[in-house]
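S.K.: got a predicted model here, sequence first, then my questions.
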Amino acid sequence: MKKILTVTVPSYNVEKFLENTLDSFVDERVLDDIEVLIVDDGSKDKTAEIGRKYEEKYPDTFRVISKENGGHGSTINRGIGEAKGKYFKVVDGDDWVDQDGFAELIRRLKTCDADYVFTNYYEVNDVTGELNPVTFPEIRKEEQMPFEMIANETRISMHALVLKTSILKENQIRLDEHSFYVDVEYILYPIPYVKNVIYFDIFVYMYRLAQVNQSVSMLGYQKHMQNHIDVIFHVLDYINAYKEKADYDKLKELYMARRIAEMVHGQVDVFISFGSGDKVIQKKFKEFDAEVKEKNAYVYEKSGEFSGMLRLLRKSGFRFYSLIVRLSKVRNG
């Protein structure tokens, strides 16, 4: 039976969470319509062993793919290469799906032909259990429309996204390996090839938050700062290459550029978090900003709109770095 959806589950040392993740797919309403690829990224714990139990019990749905460690992007790349479903979704090995919402998604995908599908999701506080709903009220519901109609309206995250597998395969979409923060590549790299989108007003993904060691915590950003910078520049290079293509679309370029301007703003916060006395960070910050300007003037200007402190630093030529950073930290508590 042809599968409607391939779910790739990037899994690295997630024995604590994986059963909860995989159990959320064990639903008679969807088992025949999905394939779940548990991509074990060289785990040192029982991740693969847990995955094999599901593979043995539900061989037509679950499959374990064990590989050498290559990072989050490598697991998605492998999933894309192995996928047989019409659509493709990523659910990390420490997250899960709401069963009713997921069943409804599969029901709707059976009659859907949009390239880019997105849904609501919950952010789940791992400590308190509190749910924060993430929705897209600015977008018309249940209506297929050209991508350009949402290009100025919304900011889509990986947790919301379902993509047509053929777009990923035929255009050889590949993410950086051995790197954090590649979610934005997964979101943006397909956009030049996306013709239409649809928003289903249902809650599907359950995104676990508040783990101290998460890469999206400030400590994580500090530790993996170079990964974050590399992804920014790789996507800027991708945007610049896209501008030279015959099927170039200005709205798509600006959508991607705005997302990267947001990442630049985030990187500014990371630099500031180190404090005012680190001369190495100050030098790296100044060099980073100069390279952004060289690569993409729009992203450079837009990131300045997002950050008043960045505008001050630029106007001063970074001469008052220590003072501006101290004032910023006082203002932000």
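M.R.: Sure, I can see it. Numbering: from 1, shown residues only.
S.K.: going by C-alpha atoms from here, please, whenever you check contacts or count neighbours.
M.R.: Noted.
S.K.: contact partners for Asn120?
M.R.: 133-136, 160, 200-205 (CA atoms under 8 Å, 6 or more residues apart in numbering).
S.K.: which SS class is Gln172?
M.R.: coil (DSSP: H, G, I helix; E, B strand; the rest coil).
S.K.: following element in sequence after the lengthiest strand in the chain, please.
M.R.: With secondary structure taken from DSSP state E, the chain has its longest strand at strand 196-209. Note on strand 196-209: by DSSP states H and E, the next helix or strand toward the C-terminus is helix 218-223.
S.K.: can you tell me the distance between the two ends of stretch 131-140?
M.R.: 24 Å (CA to CA, to the nearest Å).
S.K.: got the contact list for that stretch?
M.R.: Outside of stretch 131-140, the residues within contact range by CA under 8 Å, 6+ apart are 119-125, 150, 153-154, 199, 201.
S.K.: and what of stretch 230-238?
M.R.: Contacts for stretch 230-238 (CA under 8 Å, 6+ apart): 176, 181-182, 185, 189, 257, 260, 263-264, 292, 295-296.
S.K.: return the member of those nearest to Asp113.
M.R.: Tyr189 (19.5 Å; CA to CA).
S.K.: need the strands for the stretch 1-150 of the chain, in chain order.
M.R.: 5-11, 34-41, 62-67, 87-90, 96-97, 116-125, 131-134, 145-146 (DSSP state E, counting those that start in this stretch).
S.K.: second structure for comparison follows:
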Amino acid sequence: MDKQELVSVIIPAYNLESYIERSLRSVLEQTYENIEIIVVNDGSKDKTAQVAEKILRNAGKSYRIINQENQGVSVARNIGLSVAQGKYIKFLDGDDTLFPWTIEELVRAIEENNCDIAFGGQNVVNLKGKVLYRYDEMYKYVQGIYEASEILRAFLLRITHISLNSSIFLKEIIDKNLIKFIPGAKYSEDNEFISKYLYYARNVFVFNKAVAKALYRLKSTTKIPSLSAFHNVGAMLRLKRFFEERNVQEIAKIIELECIPDSYVWTIGNLAFNGYPLFDWLRIAKMDKVRRNIISCKIHNKHTKFGKQQNFLINLFRFSPFLVYVLLRSYACILRIMHKYG
């Protein structure tokens, strides 16, 4: 690349003093040099902001650390967007990391192929860097250039997956179309944002490789069993309205028939995996609306390890929700051991 356009790396952080250094180091080690780093400290009660300041102070990169009262990850990302100066936006969660070449290759893919977004896969790793789940064990990635509408369908049908960590966006599209994260949303706010972005985008570049690493962290907020996990369903209902209002009935129908049932599957699975009390979980799982949505869910990525597991658990749910709970809790315990001793 002859001229390096500015990339704004937005990192929301809440109580991550033990993890944010590794994330920031992965950004500072990027082969792409023209970056600004925006850390939004979302009311942390630990030394997250101080650790970030210590690392960035003499790093030779433009940076900002914004301290706000705890308002959630959506507001933190929106604050980052409001001050970002870059042509490109790169989101990164404060406990996850990039490969040294990630930003350079994502930007090159957009610029050389006239695309509006580029993304790849994301490996799930433990603190020692051991891969617990490889990107292609979860979803399908076929490298190349695609129309955004095609990727939107594949994304909503869960054939492929786009994470904020593993993608890069054009700020112009975000600003022009007023795309924001929904304040207060705790789950699937990222999928909602990405789906709206794809609606306004033209072309997409897909990498068939991991471009980011998500840390499996035992004490993250998403590992706390809470009924706020049903925010997944809320996000899909909002997204359905978004496409209905724009008369994109095909996509609205996909969300109704595919995404909403899948959001119930994910929510119930999340609660079981993270240890929501068994009898309370069974009561929720057996509710007519919940059960109907789960058993109607279709798995479109059955060729992957993750897809096969999902399909098995949905079929088992029809027979015994209790066994589904036991299996998910057992797998959670195995992952804890792998995470600890990996």
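M.R.: Here it is on my side, so go on. Predicted model, so just to flag it, every value in this text is computed and none were measured.
S.K.: and in the second structure, which of the contacts of Asn120 of the first structure remain?
M.R.: Comparing the contacts of Asn120 of the first structure with the second structure on both residues aligned by TM-score structural alignment, their matches' CA atoms under 8 Å, the contacts found in both are 134-135, 160, 200-205.
S.K.: out of the residues you listed, which is most surrounded?
M.R.: Among those, Tyr205 has the most neighbours (other CA atoms under 10 Å), with 27 neighbours.
S.K.: what lines up with that one in the second structure?
M.R.: The alignment partner of Tyr205 of the first structure in the second structure, by TM-score structural alignment, is Ala212.
S.K.: my read: that match touches Val125, true?
M.R.: No: contact between Ala212 of the second structure and Val125 fails when scored by CA atoms under 8 Å: they sit 10.1 Å apart.
S.K.: leaving out chain neighbours, which residue sits closest to Ile103 of the second structure?
M.R.: Distance criterion CA to CA, 6 or more residues apart in numbering; nearest residue to Ile103 of the second structure, sequence neighbours excluded, is Tyr32 at 6.2 Å.
S.K.: counterpart of that neighbour in the first structure?
M.R.: In the first structure, Tyr32 of the second structure lines up with Val30, judged by TM-score structural alignment.
S.K.: how many neighbouring residues does that match have?
M.R.: 21.
S.K.: got it, and Met218 of the first structure?
M.R.: Using other CA under 10 Å, Met218 of the first structure is surrounded by 16 other residues.
S.K.: list the contacts for it?
M.R.: Applying CA under 8 Å, 6+ apart to Met218 of the first structure gives the contacts 270, 273.
S.K.: just to revisit the earlier point, distance check, the match of Tyr205 of the first structure against Gly94 of the second structure.
M.R.: For Ala212 of the second structure relative to Gly94 of the second structure (CA to CA), the value is 12 Å.
S.K.: what about burial for the contacts of stretch 230-238 of the first structure, which qualify?
M.R.: Buried residues within the contacts of stretch 230-238 of the first structure, defined by neighbour count using 16 or more other CA atoms under 10 Å: 176, 181-182, 185, 189, 257, 260, 263-264, 292, 296.
S.K.: tell me where the stretch 201-333 of the first structure has helices.
M.R.: Taking DSSP state H, counting those that start in this stretch as the criterion, the stretch 201-333 of the first structure carries its helices at 218-223, 225-242, 250-273, 279-295, 297-306, 308-315, 321-331.
S.K.: just name the most buried of those.
M.R.: Neighbour counts (mean count of other CA atoms under 10 Å) averaged over each of these peak at helix 250-273, with a mean of 20.
S.K.: what packs against that one?
M.R.: Where contact means 3 or more CA pairs under 8 Å, 6 or more residues apart in numbering; DSSP states H and E, helix 250-273 of the first structure is packed against helix 218-223, helix 225-242, helix 279-295, helix 297-306.
S.K.: hmm, who's touching it?
M.R.: Here helix 250-273 of the first structure has contacts from 148, 151-152, 155, 188, 191-192, 218, 221-222, 225, 228-229, 232, 235-236, 239, 242-243, 281-282, 285, 298-300, 302-304, 306-307, 310, 325, 329, using CA under 8 Å, 6+ apart.
S.K.: quick one: the match of Tyr205 of the first structure from Gly129 of the second structure, how far?
M.R.: When Ala212 of the second structure is compared with Gly129 of the second structure (using CA to CA), they lie 12 Å apart.
S.K.: cool, Leu278 of the second structure as well?
M.R.: Taking CA to CA as the measure, Leu278 of the second structure falls 32 Å from Gly129 of the second structure.
S.K.: same deal with Lys209 of the second structure?
M.R.: For Lys209 of the second structure relative to Gly129 of the second structure (CA to CA), the value is 17 Å.
S.K.: next: Pro100 of the second structure.
M.R.: 15 Å.
S.K.: check Lys253 of the second structure too.
M.R.: Counting by CA to CA - Lys253 of the second structure and Gly129 of the second structure are separated by 40 Å.
S.K.: the residue nearest to Ile103 of the second structure against Trp101, yeah?
M.R.: Yes: proximity of Tyr32 of the second structure to Trp101 meets the contact threshold set by CA under 8 Å, at 7.2 Å.
S.K.: circling back to that earlier point, tell me which of the strands of the stretch 1-150 of the first structure sits nearest to Lys164 of the first structure.
M.R.: Closest among the strands of the stretch 1-150 of the first structure, using CA to CA: strand 87-90, at 4.4 Å.
S.K.: now do that closest one: distance to the chain's middle.
M.R.: 12 Å (CA atoms, centre = their mean, to the nearest Å).
S.K.: who's in contact with that strand?
M.R.: By CA under 8 Å, 6+ apart, strand 87-90 of the first structure touches 4-10, 76, 80, 158-159, 161-166.
S.K.: what of stretch 168-187 of the second structure?
M.R.: 71-75, 77-78, 86-91, 103, 106-107, 116-119, 189-190, 192-193, 196-197, 200-201, 228-232, 235.
S.K.: try stretch 313-329 of the second structure
M.R.: Counting by CA under 8 Å, 6+ apart, 265, 269, 272-275, 278, 282, 285, 294-295, 297 sit against stretch 313-329 of the second structure.
S.K.: need these in JSON lines with distance to Lys61 of the second structure, can you?
M.R.: Listed next are these as JSON lines, based on distance: CA to CA, whole Å:
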{"residue": "Val265", "distance to Lys61 of the second structure": "43"}
{"residue": "Gly269", "distance to Lys61 of the second structure": "41"}
{"residue": "Ala272", "distance to Lys61 of the second structure": "43"}
{"residue": "Phe273", "distance to Lys61 of the second structure": "40"}
{"residue": "Asn274", "distance to Lys61 of the second structure": "39"}
{"residue": "Gly275", "distance to Lys61 of the second structure": "42"}
{"residue": "Leu278", "distance to Lys61 of the second structure": "49"}
{"residue": "Leu282", "distance to Lys61 of the second structure": "51"}
{"residue": "Ala285", "distance to Lys61 of the second structure": "49"}
{"residue": "Ile294", "distance to Lys61 of the second structure": "48"}
{"residue": "Ile295", "distance to Lys61 of the second structure": "51"}
{"residue": "Cys297", "distance to Lys61 of the second structure": "47"}
